[in-house]
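# Please find the sequence and the predicted model below.
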Amino acid sequence: MTNPTVADLITRSNRLGADPKNTNYAGGNTSAKGVDTDPVTGEEVELLWVKGSGGDLGTLKETGLATLRLDRMRAMVGTYPGVEREDEMVAGFDYCLHGKGGAAPSIDTAMHGLVDAAHVDHLHPDSGIAIATAADGEELTRTIFGEKVVWVPWRRPGFQLGLDIAEIKEKNPQAIGCILGGHGITAWGETSEESEKNSLWIIDTAAEYVEKHSRPEPFGPALDGYGALPSAERRAKAAALMPTIRAIASADRPQVGHFTDDDVVLDFLGHAEHPRLAEMGTSCPDHFLRTKVKPLVLDMPADASVEDAKARLLELHEAYRADYQAYYDRHADADSPAIRGADPAIILIPGVGMFSFGKDKQTARVAGEFYLNAINVMRGAEGLSTYAPIDEREKFRIEYWALEEAKLQRMPKPKPLATRIALVTGAASGIGKAIAARLVAEGAVVAIADLNLEKAQEVAAEFGGPDKAVGIAADVSDENAVQAAIEETLLAFGGLDLVVNNAGLSLSKSLLETTARDWDLQHDVMAKGSFLVSKTAAKALIEQGLGGDILYISSKNSVFAGPNNIAYSATKADQAHQVRLLAAELGEHQIRVNGINPDGVVQGSGIFSSGWGANRAKTYGIEEKDLGRFYAQRTILKREVLPENVANAAFALVSSDLSHTTGLHVPVDAGVAAAFLR
């Protein structure tokens, strides 16, 4: 049974974390002190429950709390060796854990345990950080809050900061919290309700003061030519630039991307002070750990041509990498972790928007959200004073902190297809859906492309939603629709690595019954459709320079001649030869092209359920319900081929295990001797 104090803490945390005005995703932490029964002694023991390392307040559950014995944690004060060795104290938290301890204690545990209050909230609200990063933040704190909130000069999170805040709380009994210079806020209370009320009062009071007293144009006057392009135009330009931008963000290692044309970003880039402010970088540690110390900003007006913008971005990228290397070299010492890469995580294009990157879609999206927070912080600080983030040396000490490196090393090993971005056509059912499911399970993000948009969106939601999969409409026989589908994929995930040509239909008719219209329809969807998808995708793949995979779901019918399906089998043979042709042509770009030849896959198939199955059953003189078993009995292995069997082959072909294979067709037919490849 959940301890009532813990239940209150979870409820408070979820309320605070659910509102972005209070704190950013995975930012900040909350705690509660209370008693519970020690199962060993049967006696009451005083405990600290605090959000563990890496969790998110908005979705926090009891399993995300670290649980420590308060007496042991506070006893650490007596063994504290001083600020130069404060990092050693983190290991001591493990010896304070109660029972199994729950989640790993975060670096902010000391703040929560040492402050003499039953409940403590440490948050990163934009309004609070605006005060914390203002050049005269200490004076603003007194003006805005009086004696209720105390200014704390910047100090890196850790044991000493916990001691500092505990002392401030003791010396200022009238205070309900403090502004942490360059960082955020901390508030406290004797009840969970009081702590939450105090946190919200600080946040709202700061926001109201900024709104009332800010100068009219905190980012300076509007820059001529840098205003937002019309929505359709800026999204088209974003898609056109995306392959080059992903290449820039992925020079050291492949990254997944996110695009936003939020008004906050467009407004920032449309005003004169954005180059100065962007160069200064973010301040709150949670911000720059995800956004890097500063973004790459295109220094061209909104109407610059796509080709000119690409050329300039490549020049700026070279300068950015050199600048980041110099930043690392200025501050690294013998004990510093190795440089983690010199590519930008945030790329800003005036008139268009923001491109953010990370190891997966969620990380990329959250990085963008953090830079939105940073822009809001800059607006508030510049509106009241001058934006003054923590200095570069302090940023480096956090970015390349040994404790931060240890956290990164604890992260789970990436899945085999992590960072890979896939587009699967005909993915709302059958083979396409099974392939998409397998790709997602192996770490890829997937655009579920289908003629039926509603079903595509349902499948995407089933696979985990927009951080895992998106549903898009795609009529592969229409060149404009294919272009739109590729652009949607680029905008959704920042690039493209893997294309599966699976969309298809089948008309089971004899030669004399097959009309020219039947022939054209069959070839438009599969032969022409896969050509259009491959051609459009190849342009993005080549421009990215990251290699890639194009996979064709052909058929055993591409080599096996059966009755009453001339249009279908002929177009499958067309697809099969496209594999060979494209493998030969695209190999110089490290793009592999392979195919799969399944036997009839009945289960879950849109083709079979739309009439093909009934026609094939009639051809063979059996009941439609027996078609899968019939196909199985004519194979060497006597096994029915399922969508998942094809998906297994698809994963094998695009995995690193077959990195040196291209131009191959893999039969997935349980053994059809007449379809053996020769």
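Looks like it came in fine.
# going forward, measure contacts between C-alpha atoms and count neighbours the same way
Noted.
# mind listing the helices for the stretch 451-600 of the chain?
With DSSP state H, counting those that start in this stretch applied, the stretch 451-600 of the chain shows helices at 453-462, 479-493, 516-523, 529-544, 566-586, listed in chain order.
# Columns mean neighbour count and distance to His119 on top of those helices, output as JSON lines?
As requested, the helices of the stretch 451-600 of the chain are arranged in JSON lines below (neighbours: other C-alpha atoms under 10 Å; distance: least, C-alpha to C-alpha, whole Å):
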{"stretch": "helix 453-462", "mean neighbour count": "19", "distance to His119": "38"}
{"stretch": "helix 479-493", "mean neighbour count": "22", "distance to His119": "40"}
{"stretch": "helix 516-523", "mean neighbour count": "16", "distance to His119": "67"}
{"stretch": "helix 529-544", "mean neighbour count": "22", "distance to His119": "50"}
{"stretch": "helix 566-586", "mean neighbour count": "21", "distance to His119": "61"}
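# The structure to be compared is supplied as follows:
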Amino acid sequence: MAEAAREPGPATPDTGTDTDAGTGRAREAARVTVADTTAGDGTGDEGAHPEVAALLARAHRLGADPRNTNYAGGNASAKATVPDPVTGDDVPLMWVKGSGGDLGTLTADGLSALRVDRLRALRDRYPGVDREDEMVAAFDHCLYGRGAVSGGPGAAPSIDTAMHGLLDAAHVDHLHPDSGIALACAADGERLTAECFGGTVAWVPWRRPGFQLGLDIAAVRDADPDAVGCVLGGHGVTAWGDTAEECERNSLHLIRTAERFLAERGRPEPFGPVLPGYAPLPEAARHERAAALAPLLRGLASTDHPQVGHFTDSAPVLDFVSRAEHPRLAALGTSCPDHFLRTKVRPLVLDLPPDTPYDETAARLRELHEAYRADYRAYYERHAVPGSPALRGADPAVVLVPGVGMFTYGRDKQTARVAGEFYVNAIHVMRGAEAVSSYAPIEEAEKFRIEYWELEEAKLRRRPAPKPLAARVALVTGGGSGIGRAVAHRLAAEGACVVVADRDADSARTVAGELGGPDTAVAVTVDVTEEEQVEAALRAAVLAFGGVDLVVNNAGISLSKPLLETTAEDWDRQHSIMARGSFLTSRAAARVLVAQGMGGDIVYIASKNGVVAGPNNIAYGAAKADQSHQVRLLAAELGTYGVRVNGVNPDGVVRGSGIFAGGWGARRAAVYGVPEEELGAYYAGRTLLKREVLPEHVANAVFALTGGDLTHTTGAHLPVDAGVAAAFLR
């Protein structure tokens, strides 16, 4: 049986998302606990080594502030001497953030432990810059024990390990602050660095991260013991110190000094004047336009691979796309390797003002998308060499729409959101560089060497296989309890992003929280009988995740009365929620599904009562029969768009069901002459399998219909009733 509807409420989204760069990392960083800063010292002692604890605390402080570094960007290290557990002799160790991970949420398990003497001995084995990638494998031979801080295997050493190990400093930070990258990407960055820091910070010309860059930075320290750090051309900053406190102080000195320099020396309006007609739309109109464009854009961005979307209309984005210089700057692309690895080398930019009619805008976006794909393939072919990784997909990761905002895409919500955060970082970098000079990112060939680096490809290969519903977005009505809650949990567990829609806002928020927060699920308050609220729920879904792929019509209510006691109000209420509500939800969803062009699924939680004439439930049974036939009608109509429509027919879902808890159970127990507490057993006893049906069993059926194995099934009804012979479909 479908889940009961809740108390009325407005159709308002509760997405829990933030649009400014870095907020995701700040939220995650807040979850770090004191326990995260404890770690063994590499000798088998499970107590915290002081330098490891200091390193983690420093990383958390630096990583929690988006002005200091971007999500998963940069790394930090500490060195100390510890007794070897075998010989008892003192050995020099370095703990450094391993491959992947994020400074703001770094734990001891995210560190690699290496012997500094062995790492520095690699200088004598270095084969030169043309073969420097071979050194990454050599890092494994420098690991201390199994490379972990304590006990188990440690994180894989990153490409920046040499930067930290070869530098003669006890503590090292490598960060990607917007202010530092602005100097690093300015046309005359070397001169500006000298003016900004007065000689205490060196300039290192662009070099791809690797062993040679580590040698270059070590040479800076050796040549000038008074230097506290360096600006890396086209890349970021590195700072060091003899203690964790000194290193952090020097890192913040670099960042804040660069911020002040850009603010004091920068010219106003570095992006030029606002283009006529390109000013941001009012917020309501902006979001309405974004919701209309989101399904189309997601479909285009998913031409090669299914993608989840993220939308932001933060002030930096809206200002950038309104200014005269944004087409030129966007075409130059991002520069910092951490940026374009997530944003691709450049975004797709709509070249129309925001008041352009939708049909004209949509047509132009399709043209621009085709041109983008052709340009990206040409970029790949210009620079690919034998042995280069295969082209991963030619669709944009970032789409800029003047007056509206920015749409970003990735294999999951977090990846899409982070891509947006990184492009906001890139906007800040362009603003800073243009304010004091001109923005001059690294050459396209160098960008390709990073984007299609075999070492980056190896990271991709280490990712776990995607779950069956990865990159799919599901909307579940009546998702705040019972069957709807179980369905939401199962779909999220299988990789889907879930929109939990319910009339009870608190229940919807609770379930969304259970599923893991805004990168996995959002809550939407909606009464499915109200057309405007249903439309608003779908708008909220596409703004949260870019679109919708899977809709579960589960909202429902039950009244158990014989015909002569059933009022017209009873009849209308049942049909309004289940028949009308399912129709309104399916219609709104179909508009999104058709616009996306990616196919999709609509699943109705119907009932065996739509097939069997049960006693005293004329209104409920008739409404369920209506839903059942909607499945057949919509399967026939939407098949041409690749949309499959199927139903699930549960029976006797007593435990965990909002319907039964709301009085239906007592009335049905009275009809059958059994105590209410024995109703579940009564239902089980009349089935062929003698088993009770639970919400989880209905959720399993929804997944079976949508998880990828039944690709050629539509218009079907799947019984989940433990075997009710009278409900066999004929």
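Yep, it's here. Keep in mind the model is a prediction, meaning the values are calculated, not measured.
# Now the TM-score, please.
These two chains, once laid on top of each other, score a TM-score of 0.99 by TM-score structural alignment, normalised by the length of the first structure; 678 aligned residues with a C-alpha RMSD of 0.8 Å.
# follow-up on the earlier one: turn the helices of the stretch 451-600 of the first structure into CSV, including distance to Lys237 of the first structure.
CSV is the format used below for these (distance: least, C-alpha to C-alpha, whole Å):
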stretch, distance to Lys237 of the first structure
helix 453-462, 24
helix 479-493, 10
helix 516-523, 32
helix 529-544, 14
helix 566-586, 26
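# Of these, which is nearest Val90 of the first structure?
In this view, the helices of the stretch 451-600 of the first structure are compared for proximity to Val90 of the first structure by C-alpha to C-alpha, and helix 479-493 is the closest at 37.0 Å.
# Now that closest one on the second structure. Mean distance?
When the second structure is superposed, helix 479-493 of the first structure averages 0.4 Å from its matched positions, counting by mean C-alpha distance after the TM-score superposition for the first structure.
# In the second structure, what stretch matches that helix?
Per TM-score structural alignment, the counterpart of helix 479-493 of the first structure in the second structure is residues 531-545.
# if we can go back for a sec, just tell me which of the helices of the stretch 451-600 of the first structure ends up closest to Arg234 of the first structure.
Between Arg234 of the first structure and those, the shortest gap by C-alpha to C-alpha is with helix 479-493, which sits at 11.4 Å.
# Could I get the full set of helices for the stretch 1-150 of the first structure?
Taking DSSP H, counting those that start in this stretch to define them, one finds helices in the stretch 1-150 of the first structure at 4-18, 70-75, 88-93, 109-114, 126-132, 137-145.
# which one of the ones you listed has the most crowded surroundings?
With neighbours defined by mean count of other C-alpha atoms under 10 Å, none of these is more surrounded on average than helix 126-132, at a mean of 33.
# Give the helix, strand or coil label for the residue most central in space within the second structure.
Most central residue of the second structure, judged by C-alpha distance to the mean C-alpha position with C-alpha atoms, centre = their mean, is Gln414 at 1.4 Å. Here Gln414 of the second structure is helix, with the state taken from DSSP: H, G, I helix; E, B strand; the rest coil.
# again with the one 3 residues further on
Using three-state DSSP, the three-state assignment for Arg417 of the second structure comes out as helix.
# again, but for Leu348 of the first structure
strand.
# Can you find the partner of it in the second structure?
Per TM-score structural alignment, the equivalent position to Leu348 of the first structure in the second structure is Leu400.
# Now for that match: which residues touch it?
With C-alpha atoms under 8 Å, 6 or more residues apart in numbering as the criterion, the residues that contact Leu400 of the second structure are 321, 347-350, 406-407.
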